[in-house]
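**Student:** Next come a sequence and a model predicted from it.
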Amino acid sequence: MKISDAIDSQISVLILIDLQGRLMPAIEHGEEVLNQCIRTAKIAQLLDIPIIGTEQSPSSLGSNIEAIQSLCSKTMSKEYFNACADGLIEELPQNRRQCILMGCETHVCLMQTALKLINAGYDVSVVVDGVGSRRALDKQVALDRLQIAGVRLVSAEMLAFEWLKSAKNPAFKEVLALVK
């Protein structure tokens, strides 16, 4: 699979990284990031795309925000910043080679997880309007580094229409209502 290949809903999995109640207030534009993650997860559900959530050290940082928890088909607790070190790859459906990442913090857990997934042979995309860090500089440097490493950078709307492929998709009107 080449990075130039289209994102395909049939082989995608959405991974929501560490959208935890105690972390989100510290994230720059955290409310916007969270809303974009929720909107994208609802689109993924409409298109039968599995959604996996991660929680960093939930005993100290708490659980993911309830709206995120309810959208995930599974949520895994982790202690490593790179979710793969805590078993993320084993949780991924076998037939899903495209990993779409959203969440926090861009320059720590999300970046380390994305880099490991690339190294493991997965096609990785990061939804740039659905990721956040405490500082804008950290987010930008991480996105630059991820792109150099071979991660596809997309917007949430770009992703939604790529997943749909056509206005003839049965979920088109429902997805359009979420996007607009």
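**Tutor:** The structure has been received and is ready for your questions.

**Student:** make it CA atoms for all contacts and neighbour counts henceforth
**Tutor:** Fine.

**Student:** Look up how far Ala156 lies from Thr40.
**Tutor:** Between Thr40 and Ala156 the distance is 7 Å, computed by C-alpha to C-alpha, to the nearest Å.

**Student:** repeat for Val128
**Tutor:** For Val128, the distance to Ala156 - C-alpha to C-alpha - is 8 Å.

**Student:** With Ile100 instead?
**Tutor:** Distance, Ile100 to Ala156, using C-alpha to C-alpha: 10 Å.

**Student:** now Phe81
**Tutor:** Phe81 is 24 Å from Ala156, by C-alpha to C-alpha.

**Student:** And Cys37, by the same measure?
**Tutor:** 9 Å.

**Student:** Which strands and helices lie in contact with the longest strand seen in the chain?
**Tutor:** Longest strand of the chain, by residue count under DSSP state E: strand 123-132. Packed against strand 123-132 by the contact rule (3 or more C-alpha pairs under 8 Å, 6 or more residues apart in numbering; DSSP states H and E) you find helix 30-46, strand 98-104, helix 111-119, helix 136-148, strand 152-154, helix 156-164.

**Student:** buried ones in the third one?
**Tutor:** Spelled out, that is helix 111-119. Buried residues in helix 111-119, counted by 16 or more other C-alpha atoms under 10 Å: Met111, Gln112, Thr113, Ala114, Leu115, Lys116, Leu117, Ile118.

**Student:** Figure out how far it is from the centre of its chain.
**Tutor:** Chain-centre distance of helix 111-119: 12 Å, with C-alpha atoms, centre = their mean, to the nearest Å.

**Student:** With the fourth one instead?
**Tutor:** Computed by C-alpha atoms, centre = their mean, the chain-centroid distance of helix 136-148 equals 15 Å.

**Student:** do the same with the fifth one
**Tutor:** Average the C-alpha atoms of strand 152-154, do the same for its chain, and the two points are 11 Å apart (C-alpha atoms, centre = their mean).

**Student:** okay, pairing it with this:
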Amino acid sequence: MAGPTPERRFKNPAVFVCDIQEKFRPTIHEFDKVILTARKLLLAAQSLSLPVFVTTQNRARLGDTVAELQPLIAAAGPLVHADVDKTRFSMWLPPLSSNAHFSSPSEVAIVGIESHICVTQTALDLLAAGHRVYVLADGVSSSNRQEVPVALERLRQAGAVVTTSESWIYECMGDAGIPEFRDMVRVVKVTMGDTRAALQGLLGSKI
């Protein structure tokens, strides 16, 4: 007798890429590691056909999204539902909040900067709107590294899940029987070195 049809664990996931811009490159702690995890998450989003929402903070002054991510954002095509410039710190702006994807609760993964400002305010707004928030600790940082654990602890207490990119990706899938699983294993293998570098650089021995 055949078992149940494999299906994803998350029913309405989304990816938020918060303000990973050129001008921040020299100032953010382990900025290159944030880029590595964002790249991995964008590859996963492409394989799993997940909606992606990208923002920049005051693009005219702080620059565009980093060059390393531009090809993946472009390749995502219609999966990128918003590429929004903002002055508000939170990403949860009308171009995102009014998107049809969020008419039902979503499981949102956030990567980007800064942990204690834009990432925190975005997460708090998403939680207030009834969504499930996953802050990927191997994909967020701040200019002062000491801000990061404080921000992550605050977000835990507020109800966000602090986890890692690989954990979120596998939880999103939920079942090795889904058609996309083989391609996702390839993504995980290709980015294995990046994953180790990001974990070591941003987390060390603890989250």
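**Tutor:** Happy to help now that I have it. Bear in mind the structure is a predicted one, so any value in this text is a computation, not a measurement.

**Student:** hang on, the earlier thing: shared neighbours of Ile100 and Ala156 of the first structure, anything?
**Tutor:** Taking C-alpha atoms under 8 Å, 6 or more residues apart in numbering as the contact rule, Ile100 of the first structure and Ala156 both touch Val127.

**Student:** still on that earlier bit, which one of Cys37 and Ala156 of the first structure has more residues nearby?
**Tutor:** Cys37 (28 against 21; other C-alpha atoms under 10 Å).

**Student:** which residues does the closest residue to the more buried one other than its chain neighbours contact?
**Tutor:** Take Cys37 of the first structure and drop its neighbours on the chain: the residue closest to it by C-alpha to C-alpha, 6 or more residues apart in numbering is Gly130, 5.6 Å away. Residues near Gly130 of the first structure by C-alpha under 8 Å, 6+ apart: Glu32, Val33, Leu34, Gln36, Cys37, Met102, Gly103, Ser155, Ala156.

**Student:** Put the buried members of the residues you listed into a PyMOL selection.
**Tutor:** Applied in PyMOL, the following selects the buried portion of the contacts of Gly130 of the first structure according to 16+ other C-alpha under 10 Å:
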select buried, resi 33+34+36+37+102+103+156
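
**Student:** what two of the contacts of Gly130 of the first structure are the furthest from one another?
**Tutor:** The span of these, defined through C-alpha to C-alpha, is set by Leu34 and Ser155 at 14.1 Å.

**Student:** how distant is stretch 27-34 of the second structure from the center of its chain?
**Tutor:** 15 Å.

**Student:** So which bits of it are buried?
**Tutor:** Buried, per 16+ other C-alpha under 10 Å, within stretch 27-34 of the second structure: Ile28, His29, Glu30, Phe31, Asp32, Lys33, Val34.

**Student:** Nearest residue to the second one in space, please, no chain neighbours.
**Tutor:** Same thing as His29 of the second structure. That would be Ser143: by C-alpha to C-alpha, 6+ apart, it lies 5.3 Å from His29 of the second structure.

**Student:** Tell me which residue of the first structure lines up with that neighbour.
**Tutor:** Structural alignment (TM-score structural alignment) places Ser143 of the second structure against Arg134 in the first structure.

**Student:** would its match count as being in a helix?
**Tutor:** No - secondary structure of Arg134 of the first structure (DSSP: H, G, I helix; E, B strand; the rest coil): coil, not part of a helix.

**Student:** Ala128 of the second structure pairs with which position in the first structure?
**Tutor:** Aligned partner of Ala128 of the second structure by TM-score structural alignment: Asn119.

**Student:** got it, and Thr27 of the second structure?
**Tutor:** So Thr27 of the second structure corresponds to Ala26, using TM-score structural alignment.

**Student:** what's near enough to touch the alignment partner in the second structure of Leu101 of the first structure?
**Tutor:** Residue correspondence to the second structure (TM-score structural alignment): Leu101 of the first structure is matched to Ile110. Taking C-alpha under 8 Å, 6+ apart, we find Ile110 of the second structure in contact with Val15, Phe16, Val17, Cys18, Val119, Ala123, Val133, Tyr134, Val135, Leu136, Gly139, Val140.

**Student:** Look at the third one and say how many residues are nearby.
**Tutor:** One way to gauge burial is a neighbour count; for Val17 of the second structure, by other C-alpha under 10 Å, it gives 25.

**Student:** Look up how far Ile110 of the second structure lies from it.
**Tutor:** 6 Å.

**Student:** same question, Ala44 of the second structure
**Tutor:** Distance, Ala44 of the second structure to Ile110 of the second structure, by C-alpha to C-alpha: 13 Å.

**Student:** how near is the closest residue to Thr65 of the second structure other than its chain neighbours to Ser97 of the second structure?
**Tutor:** The spatially closest residue to Thr65 of the second structure, leaving aside those adjacent along the chain, is Gln21, at 4.3 Å (C-alpha to C-alpha, 6+ apart). Using C-alpha to C-alpha, one obtains 22 Å as the distance from Gln21 of the second structure to Ser97 of the second structure.

**Student:** Right, I'll leave it there.
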